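Asker: no sequence on this one, just coordinates:
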């Protein structure tokens, strides 16, 4: 009997120690944050409080709000289908993320695979037009009568020459496996866009 009583007492002590360790583990995080706030050791522990010399919301310094660029959207299709942007144009600041949707419909009575090729006017804009998401990255297969909407998410590099005020993004949508279309002629739009800037 003495040994059983001693074992029970030991189990109770171990249970108290385990519970204490569990509570201490949970209490450690708030204690650490409080110590960091008092001492200023870890500036990240200040959370939503004002950091000396900083602001609560970090501003996107990449956006050049002193400039506005008009981006025009064009769609050409090499085949019997419908392809168009939802908006003809938008205005963006360099460095600002923008998204535009394009609509496509396979009006044929057969399945088709297609892909889009982009072109830019003026040509110098191509190096500064950064697409983060684009349907032109992949080929798509559409069933007869199927409709799709695809996004183009882009950012115009603030390093783009300040004399460019209008960019035309043009897509040519063609059927994969069919005869490859000629590249769109961008020389004439490039001159017009250059004159605007």
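Answerer: Alright, I've got the coordinates. Quick caveat, the model's predicted, so the values are computed rather than measured.
Asker: alpha carbons only for contacts and neighbour counts from here, please
Answerer: Noted.
Asker: quick one, what contacts the spatially most central residue of the chain?
Answerer: Centroid-nearest residue in the chain: residue 132, 5.8 Å away (criterion: Cα atoms, centre = their mean). Shown in contact with residue 132 (Cα atoms under 8 Å, 6 or more residues apart in numbering): 152, 153, 154, 155.
Asker: Please compare the first structure with the one that follows:
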């Protein structure tokens, strides 16, 4: 038995040594990687002394696209963009805010549907964040501000210089009384 125990202890010691060596190697890789990158001249974006400035190379700074914003409401809502237009470079991330208010004495559910002019722009207008992705619930008299974060694809045809993004906010009716109370947080369902 003592021979087997000695063998187990020796194996355990070798495994501990191996773990310590692997940890040390991983820890030492950071300065080795940094030294290698400095020597070869790569990956110096975070080094202010290198004079390299990080920028998004997918932004086409040779073009400016005017994006006009429009808002329509179907139902008891007021709905408007915070600004009527902006100019963006293709590939540049931009944000517009839309303001919506429920004019009713009860809560309502609503859904925004976008449309684009010219229609070809729809394929090149990429929304990263948008209130139009889901139904919205507005309490009685509540006003909200919703951002739309977007990028216009740099492959937008050269003849398109203006895009109109128009949203129509449709009132889907009163919020069911139990839906406002539960708000989907009853813990039941399929998880």
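Answerer: Yes, it's here. Since we're looking at a predicted model, the values are computed, not measured.
Asker: TM-score them against each other, please.
Answerer: The TM-score (TM-score structural alignment, normalised by the length of the second structure) is 0.69; 157 aligned residues with a Cα RMSD of 3.5 Å.
Asker: still on that earlier bit, between the contacts of residue 132 of the first structure, which is closest to residue 55 of the first structure?
Answerer: Closest approach between the contacts of residue 132 of the first structure and residue 55 of the first structure, by Cα to Cα: residue 155, at 25.2 Å.
Asker: The aligned partner of that closest one in the second structure: how many residues sit nearby?
Answerer: Counting by TM-score structural alignment, residue 155 of the first structure lines up with residue 151 in the second structure. Applying other Cα atoms under 10 Å, we find 19 residues neighbouring residue 151 of the second structure.
Asker: residue contacts, residue 151 of the second structure?
Answerer: Residues near residue 151 of the second structure by Cα under 8 Å, 6+ apart: 90, 91, 92, 93, 94, 125, 126, 127, 128.
Asker: wait, is it part of a helix?
Answerer: No - read with DSSP: H, G, I helix; E, B strand; the rest coil, residue 151 of the second structure is strand and lies in no helix.
Asker: so what corresponds to the residue nearest to the centre of the first structure in the second structure?
Answerer: Under the alignment (TM-score structural alignment), residue 132 of the first structure pairs with residue 128 of the second structure.
Asker: In terms of helices and strands, where is that match?
Answerer: Element membership for residue 128 of the second structure (DSSP states H and E) is strand 125-129.
Asker: Average separation of the helix or strand following that strand from the aligned part of the first structure, please.
Answerer: Note on strand 125-129 of the second structure: by DSSP H and E, the next helix or strand toward the C-terminus is strand 136-138. With mean Cα distance after the TM-score superposition for the first structure, strand 136-138 of the second structure departs from the first structure by a mean of 0.9 Å once superposed.
Asker: now the strands: where do they sit in the second structure?
Answerer: Along the second structure, the segments classed as strands by DSSP state E run 65-74, 77-81, 85-88, 93-102, 108-117, 125-129, 136-138, 143-152, 162-174.
Asker: Determine which stretch of those is the most buried.
Answerer: Most buried of the strands of the second structure, by mean neighbour count (mean count of other Cα atoms under 10 Å): strand 77-81, with a mean of 20.
Asker: how far out from the middle of the chain is that one?
Answerer: 23 Å (Cα atoms, centre = their mean, to the nearest Å).
Asker: any chance of the strands of the second structure in JSON lines, plus distance to residue 48 of the second structure?
Answerer: Listed next are those as JSON lines, based on distance: least, Cα to Cα, whole Å:
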{"stretch": "strand 65-74", "distance to residue 48 of the second structure": "32"}
{"stretch": "strand 77-81", "distance to residue 48 of the second structure": "39"}
{"stretch": "strand 85-88", "distance to residue 48 of the second structure": "28"}
{"stretch": "strand 93-102", "distance to residue 48 of the second structure": "25"}
{"stretch": "strand 108-117", "distance to residue 48 of the second structure": "42"}
{"stretch": "strand 125-129", "distance to residue 48 of the second structure": "31"}
{"stretch": "strand 136-138", "distance to residue 48 of the second structure": "45"}
{"stretch": "strand 143-152", "distance to residue 48 of the second structure": "28"}
{"stretch": "strand 162-174", "distance to residue 48 of the second structure": "38"}
